[in-house]
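In: Sequence and predicted structure below; questions after.
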Amino acid sequence: MENRLLNEFNNKILSQWSFTEIKVDYSPLNHKELFELAYHTCNSIAIRNISIKLTQDEDKGGSKAIFYSNTKKFISIEALDDVLKINKYFPEGGTGDKLINDIKPKLETRKLIFSAKEKDQKTQILKSILVERKIDECANLVMLKDINRKIYFAIGDARESAAVVPMFMDAEGASLVQLALNKWMTTTQNLDQEKTFPESLVPGLLKNLTQIKRWLLKLISVHLEK
């Protein structure tokens, strides 16, 4: 399915819109860790992930995510080899002040808190952000009117990724989250896998994904602020 927002970003926004830019040093984290923290810190209920590319090397650049907000602004998070770069693009009359005044100091603080945690805690936080990304991926596929097979596997990835993270599974409300994901896996599995996800089911699935995302964002943030 055509990703209209991504096409607009690549063909128009990058060259024509104003933007605010911040750069954050990796130290004392590796590239993967800071990218994941930045993903979570920039993310919110109002944000839609319209594109993500991940590199397999934890100590090299190459990962990039592009967000679109309900205020019609775009955010790109890019792991370069020497620094993490975040750009916020806004139309005429808009600003990117939040990136400088809120996102950057919050990310710098979380970087230090994360670096001081035990290895197991770090792993669980990163795996929880992985679930966050999977939920975002699923929501984007639904909004792109993609086929049932892709949506089924995206929901399954989120459910299975969450199932091995104690921080997630032990949290209050986790059983309801897994129940909702199981329900939608079953629903999607029973549909024609190569057909577009039914319009009649879109509001219900997006509502549940939004509820799960809100719960998950709060859970992860709590562990990054203590």
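Out: Okay, I see it.
In: drop to CA atoms for contacts and neighbour counts, all remaining ones
Out: Will do.
In: and stretch 84-95, which residues are buried?
Out: With burial defined by 16 or more other Cα atoms under 10 Å, the residues of stretch 84-95 counted as buried are Leu84, Lys85, Ile86, Asn87, Lys88, Tyr89, Phe90.
In: Now tabulate the residues you listed in CSV and tack on secondary structure and distance to Ala154.
Out: Converted to CSV, the buried residues of stretch 84-95 look like this (DSSP: H, G, I helix; E, B strand; the rest coil; distance: Cα to Cα, whole Å):
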residue, secondary structure, distance to Ala154
Leu84, strand, 27
Lys85, strand, 28
Ile86, strand, 26
Asn87, strand, 27
Lys88, strand, 27
Tyr89, strand, 28
Phe90, strand, 30
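In: Name the nearest of those relative to Gln121.
Out: Gln121 has its nearest neighbour among the buried residues of stretch 84-95 in Leu84, at 22.7 Å by Cα to Cα.
In: Quick check: closest non-adjacent residue to Phe197.
Out: Nearest residue to Phe197, sequence neighbours excluded (Cα to Cα, 6 or more residues apart in numbering): Asn148, at 5.1 Å.
In: Of all the residues in stretch 165-173, which ones are buried?
Out: Those would be Val165, Met167, Phe168, for stretch 165-173 by 16+ other Cα under 10 Å.
In: same check, this time on stretch 199-206
Out: Buried, per 16+ other Cα under 10 Å, within stretch 199-206: Leu205, Leu206.
In: Could you list which residues are in contact with the nearest residue to Lys104 once chain neighbours are set aside?
Out: Spatial nearest neighbour of Lys104, chain neighbours left out: Ile22 (7.2 Å); criterion: Cα to Cα, 6+ apart. By Cα atoms under 8 Å, 6 or more residues apart in numbering, the contact list for Ile22 reads Lys85, Ile86, Asn87, Leu99, Ile100, Lys104.
In: One more to weigh against that first structure:
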Amino acid sequence: MENRLLNQFDSTISTQWPSQEIVVSYEPLNNKELFELAYHTCNSVNMRNIYIKLSLDENKGGSRAILYSNTKKFVHIESLDDNLIITKFFPEDNKDDKLATEIKANLETRKLVLSTKEKDLKNQILKSILVERKLDECANLVMLKDISRKIYFAIGDARESAAVVPIFMQAEGASLVQLALNKWMSMTQNLDQEKPFPENLVPGLLKNLMQIKKWLLNLISTHLEK
């Protein structure tokens, strides 16, 4: 399905809209770890993931994500070989300085916190952010009115990714999250797989995905504050 927001970003916004940029060094994390952490730090329930590409090498650049907010701002996260760059694009009358203040400060603090975690817990936090991304990718497919088959596998991917993360599965509310994902998998499996996901089911699925996302964002942030 056509991703109009992404097309608009590539053709106009990335070159013509006002922007603000911050540069963050990787140390003491590697490229992949900081990219995941930056994704989580820039993300919120009001953000939509319209594009993501991951580098195959965790110690090299090449990862990119584009988030779109309900305030019509775009956030571009790009992992280069030497550092990570976050750029916010905004309509001319809608500028704010949260990128340079709140986001950079939070990211620098969380970078140090994550680096001090024991290896197992650190990996679990990063895997939880992976689930966060999977939920975002699923929500974007729903908003694009993509076919049911893709949405079915996206829900399943999020559910299976979460199932192997103890801090996720042992958290209060995790069983309800898994029940909700299972319900939508079963419902989607019974649809015509090659037809667009039914519009009458979109509000319910998006509502559940956003509820789960809010719960997960809080869970991850809690572990990054300790």
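Out: All right, it came through fine. Since the structure is predicted, the reported quantities are computational estimates derived from the model, not experimental observations.
In: A helix includes Ala180 of the first structure, no?
Out: Yes: Ala180 of the first structure sits within a helix when classified using DSSP: H, G, I helix; E, B strand; the rest coil.
In: Tell me how many other residues surround the residue lying closest to it once chain neighbours are set aside.
Out: Using Cα to Cα, 6+ apart and skipping the chain neighbours, the partner closest in space to Ala180 of the first structure is Asn208 (7.2 Å). Asn208 of the first structure: 16 surrounding residues under other Cα atoms under 10 Å.
In: cool, and Glu118 of the first structure?
Out: Glu118 of the first structure has 9 nearby residues by other Cα under 10 Å.
In: The one 10 residues further on too?
Out: Ser128 of the first structure has 25 neighbouring residues, counting by other Cα under 10 Å.
In: Quickly find the element holding it.
Out: Element membership of Ser128 of the first structure, judged by DSSP states H and E, is helix 119-143.
In: That helix maps to which residues in the second structure?
Out: Using TM-score structural alignment, the residues of the second structure aligned to helix 119-143 of the first structure are 119-143.
In: got the buried residues of stretch 165-173 of the first structure as TSV, with distance to Ile77 of the first structure and secondary structure columns?
Out: Below are those laid out as TSV (distance: Cα to Cα, whole Å; DSSP: H, G, I helix; E, B strand; the rest coil):
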residue	distance to Ile77 of the first structure	secondary structure
Val165	25	coil
Met167	26	helix
Phe168	25	helix
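In: thought the residue nearest to Phe197 of the first structure was touching Glu199?
Out: No: the pair Asn148 of the first structure / Glu199 is not scored as a contact, 11.6 Å apart, by Cα atoms under 8 Å.
In: Pull the contacting residues for the residue minimising distance to the centre of the second structure.
Out: Nearest residue to the geometric centre of the second structure (Cα atoms, centre = their mean): Arg133, 3.6 Å. Contacts for Arg133 of the second structure (Cα under 8 Å, 6+ apart) come out as Asn49.
In: can you tell me how far it sits from Lys53 of the second structure?
Out: As defined by Cα to Cα, to the nearest Å, Arg133 of the second structure lies at a distance of 11 Å from Lys53 of the second structure.
In: distance from the helix holding Ser128 of the first structure to the second structure after superposition?
Out: Relative to the matching residues in the second structure, helix 119-143 of the first structure has an average distance of 0.3 Å after the fit, by mean Cα distance after the TM-score superposition for the first structure.
In: Just give me how far that helix sits from the chain centre.
Out: How far helix 119-143 of the first structure lies from its chain's middle: 7 Å, per Cα atoms, centre = their mean, to the nearest Å.
In: same question, stretch 183-200 of the first structure
Out: When C-alpha coordinates are averaged (Cα atoms, centre = their mean), stretch 183-200 of the first structure and its chain have centres 23 Å apart.
In: and what of stretch 65-78 of the second structure?
Out: 11 Å.
In: Need the distance between the two termini of it.
Out: 7 Å.
In: Now do the buried residues in it.
Out: Ala65, Ile66, Leu67, Tyr68, Lys73, Phe74, Val75, His76, Ile77, Glu78.
In: What ranges does the second structure have for its helices?
Out: Using DSSP state H, the helices of the second structure run over 4-8, 14-16, 31-42, 104-115, 119-143, 148-163, 166-169, 174-189, 202-223.
In: Next, the mean deviation of the third one compared to the first structure.
Out: If I follow you right, that is helix 31-42 of the second structure. Averaged out, helix 31-42 of the second structure is 0.2 Å away (mean Cα distance after the TM-score superposition for the first structure).
In: the inter-axis angle of that helix versus helix 119-143?
Out: On the basis of axes from the mean of the first three to the mean of the last three Cα atoms, to 10 degrees, helix 31-42 of the second structure is oriented at 60 degrees to helix 119-143.
In: got the angle for helix 31-42 of the second structure vs helix 202-223?
Out: Using the same axes, to 10 degrees: helix 31-42 of the second structure against helix 202-223 is 110 degrees.
In: helices or strands up against helix 31-42 of the second structure?
Out: strand 74-79, strand 83-89, helix 104-115, helix 119-143 (3 or more Cα pairs under 8 Å, 6 or more residues apart in numbering; DSSP states H and E).
In: run the last query once more with 10 Å
Out: Counting contacts by 3 or more Cα pairs under 10 Å, 6 or more residues apart in numbering; DSSP states H and E, helix 31-42 of the second structure packs against strand 19-25, strand 64-69, strand 74-79, strand 83-89, helix 104-115, helix 119-143, helix 202-223.
In: same deal with the fourth one?
Out: With contacts defined as 3+ Cα pairs under 10 Å, 6+ apart, the packing partners of helix 104-115 of the second structure are strand 19-25, helix 31-42, helix 119-143, helix 202-223.
In: Most widely separated two among the buried residues of stretch 65-78 of the second structure?
Out: Going by Cα to Cα, the pair spanning the buried residues of stretch 65-78 of the second structure furthest: Lys73 and Glu78, at 16.5 Å.
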